[in-house]
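J.: with the input below, show me the fold.
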Amino acid sequence: MKIMLLLGSSRKEGNSEQLAKEVLKDVPHTHVFLHDKLIYPIRDKRHSMSGFTTVDDDYEELLQHFLAHDIVIFATPLYWFGMSGQMKTFFDRWSQYLRHERFDLKGKLAEKKAYVIITGNKPDPKVSALPLIMQFNAIFQYAEVTFEDYLIGTGNKPGEIFTDAEALQKARLWNSQFRSLKL
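T.: Now for the predicted structure:
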């Protein structure tokens, strides 16, 4: 079992990353900070005769790396009540590769287990992040990814997540579960 953390924040060491680090403490994993990758927005050509055109960016290499993992933890701050732009662009580009001849993306996605970490501040993210959880759930249902669980934490300034005892308790539970896997 291989685990990947896909971090969608635009700030390093923010609350999403800090909470994810609690989840993955002493757990072998791959850490990908999407903001460090050059990923262009999609040009939707699903219905054109030529189909999607090749894009010269980091996405295809990232996708191949992503597909080599069994468990993926998607971590994002709650940005204007949705996922970060970097995370959304990562999902948008699936459209291009669902039709790509060299990829069996749909089949490979069906082999994945997904976890979601969201952190936010106001209004109460335990409620305001639920539509985003529903969006992740819909994405995973469409792609036949197994949605294992989610974790919502409260924090704005870096480090505030450590005052959310409930989120930290669940992060430690996940950590225990991940440490017990054969990695």
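
J.: CA atoms for contacts and neighbours, from now on please.
T.: Fine.

J.: now Phe178. Nearest residue, chain neighbours left out?
T.: Val27 (6.7 Å; C-alpha to C-alpha, 6 or more residues apart in numbering).

J.: which positions in stretch 55-71 come out as buried?
T.: 59, 62, 66-67, 69-71 (16 or more other C-alpha atoms under 10 Å).

J.: run the chain-centre distance for that stretch.
T.: Centroid separation for stretch 55-71 versus its chain: 13 Å, with C-alpha atoms, centre = their mean, to the nearest Å.

J.: what of stretch 84-99?
T.: In terms of C-alpha atoms, centre = their mean, the centre of stretch 84-99 is set 11 Å apart from its chain centre.

J.: list of residues touching the helix or strand where Val116 lies?
T.: Using DSSP states H and E, Val116 sits in strand 113-120. Strand 113-120 is contacted from outside by 15-16, 19-20, 70-79, 125, 129, 133, 136, 145-156, 161, using C-alpha atoms under 8 Å, 6 or more residues apart in numbering.

J.: circling back: just checking, which of the buried residues of stretch 55-71 belong to helices?
T.: Of these, the ones assigned to helices by DSSP state H are 59, 62, 66-67.

J.: hmm, back to that, what's the closest of the buried residues of stretch 55-71 to Leu6?
T.: Phe66 (8.6 Å; C-alpha to C-alpha).

J.: here is a second sequence; please produce its structure as well for comparison:
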Amino acid sequence: MNNNAIIVFGSSRRHGYTGQLVDEVARRHQLRIVDVSDYQMTPYDYEQRNRDDDFLPLMREVASYSQIILASPVYWYTMSSQLKVFVDRWNDLLTIEKDLGRTLRGKSGLVISTGGDVRPERSFAECFMHSFQFMGMSYDG
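T.: Prediction:
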């Protein structure tokens, strides 16, 4: 983990186990935490009727870091719905904001998570891995 990293956190409970872990990692490494629940973002829309919500300004900030850490508890074998909306909106970076999307290439992506199992299902890690790789980022764990 480098000091030019940001944590993008999404959960139904800000101070649950994942939130506590995120706070500790951020404290130890002096990282900024962005809680997607603090932003007005709507799901991806093929007609781009949501261009004026908070996603693009937030994404511009996130893209300014060299390492992007996504943090979510394991919910039904995948990320939380709060974080899923954020990741789904990366589609905007492939269509209407391609220049911003290109700035993600070569960046490092990591995941922080907690769940009830000792190891999450492979599908959990794969959704992050494939999302990072699709955007031209490395998946670093």
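
J.: still on that earlier bit, now distance to Phe90 of the first structure too, for the buried residues of stretch 55-71 of the first structure, in JSON lines please.
T.: What follows is the buried residues of stretch 55-71 of the first structure, written out as JSON lines (distance: C-alpha to C-alpha, whole Å):
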{"residue": "Tyr59", "distance to Phe90 of the first structure": "8"}
{"residue": "Leu62", "distance to Phe90 of the first structure": "9"}
{"residue": "Phe66", "distance to Phe90 of the first structure": "11"}
{"residue": "Leu67", "distance to Phe90 of the first structure": "13"}
{"residue": "His69", "distance to Phe90 of the first structure": "16"}
{"residue": "Asp70", "distance to Phe90 of the first structure": "18"}
{"residue": "Ile71", "distance to Phe90 of the first structure": "16"}
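
J.: identify the residues contacting Ile6 of the second structure.
T.: Ile6 of the second structure touches 31-34, 62, 65, 67-69, counting by C-alpha under 8 Å, 6+ apart.

J.: next one: Val22 of the second structure
T.: 7, 9, 33, 71, 112.

J.: so how far is Gln177 of the first structure from the aligned residue in the first structure for the second one?
T.: Yep, that's Phe9 of the second structure we're talking about. Counting by TM-score structural alignment, Phe9 of the second structure corresponds to Leu7 in the first structure. Distance of Leu7 of the first structure to Gln177 of the first structure, computed by C-alpha to C-alpha, to the nearest Å: 20 Å.

J.: how about Phe52 of the first structure?
T.: 40 Å.

J.: between those two, point out the one with more neighbours.
T.: Phe52 (18 against 12; other C-alpha atoms under 10 Å).

J.: burial count for Lys107 of the second structure?
T.: Lys107 of the second structure has 20 nearby residues by other C-alpha under 10 Å.

J.: alignment lookup: it to the first structure.
T.: Under TM-score structural alignment, Lys107 of the second structure pairs with Lys112 in the first structure.

J.: report the contact partners of that match.
T.: Counting by C-alpha under 8 Å, 6+ apart, Lys112 of the first structure touches 69-72, 145-146.

J.: next: His130 of the second structure.
T.: No contacts exist for His130 of the second structure under C-alpha under 8 Å, 6+ apart.

J.: just the strands in the first structure please.
T.: 3-7, 30-33, 71-77, 113-120, 146-154 (DSSP state E).

J.: among those strands, which is the most enclosed?
T.: strand 71-77 (a mean of 25; mean count of other C-alpha atoms under 10 Å).

J.: what span of the second structure is it aligned with?
T.: By TM-score structural alignment, strand 71-77 of the first structure lines up with residues 67-73 in the second structure.

J.: give me the most central residue, the first structure.
T.: Central residue of the first structure (C-alpha atoms, centre = their mean): Phe74, 2.1 Å from the mean position.

J.: Ser9 is in contact with that residue, correct?
T.: No: Phe74 of the first structure sits out of contact with Ser9 when judged by C-alpha atoms under 8 Å, with a separation of 10.4 Å.

J.: common neighbours of the two, please.
T.: Joint contacts of Phe74 of the first structure and Ser9 (C-alpha under 8 Å, 6+ apart) do not exist.

J.: what does Tyr97 of the first structure align to in the second structure?
T.: So Tyr97 of the first structure corresponds to Leu93, using TM-score structural alignment.

J.: all the helices of the first structure, residue numbers only.
T.: Counting by DSSP H, the helices of the first structure are 15-23, 59-67, 85-92, 94-97, 105-109, 125-128, 130-143, 165-179.

J.: need those helices in CSV (columns: distance to Lys45 of the first structure).
T.: What follows is the helices of the first structure, written out as CSV (distance: least, C-alpha to C-alpha, whole Å):
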stretch, distance to Lys45 of the first structure
helix 15-23, 33
helix 59-67, 17
helix 85-92, 12
helix 94-97, 8
helix 105-109, 18
helix 125-128, 34
helix 130-143, 20
helix 165-179, 39
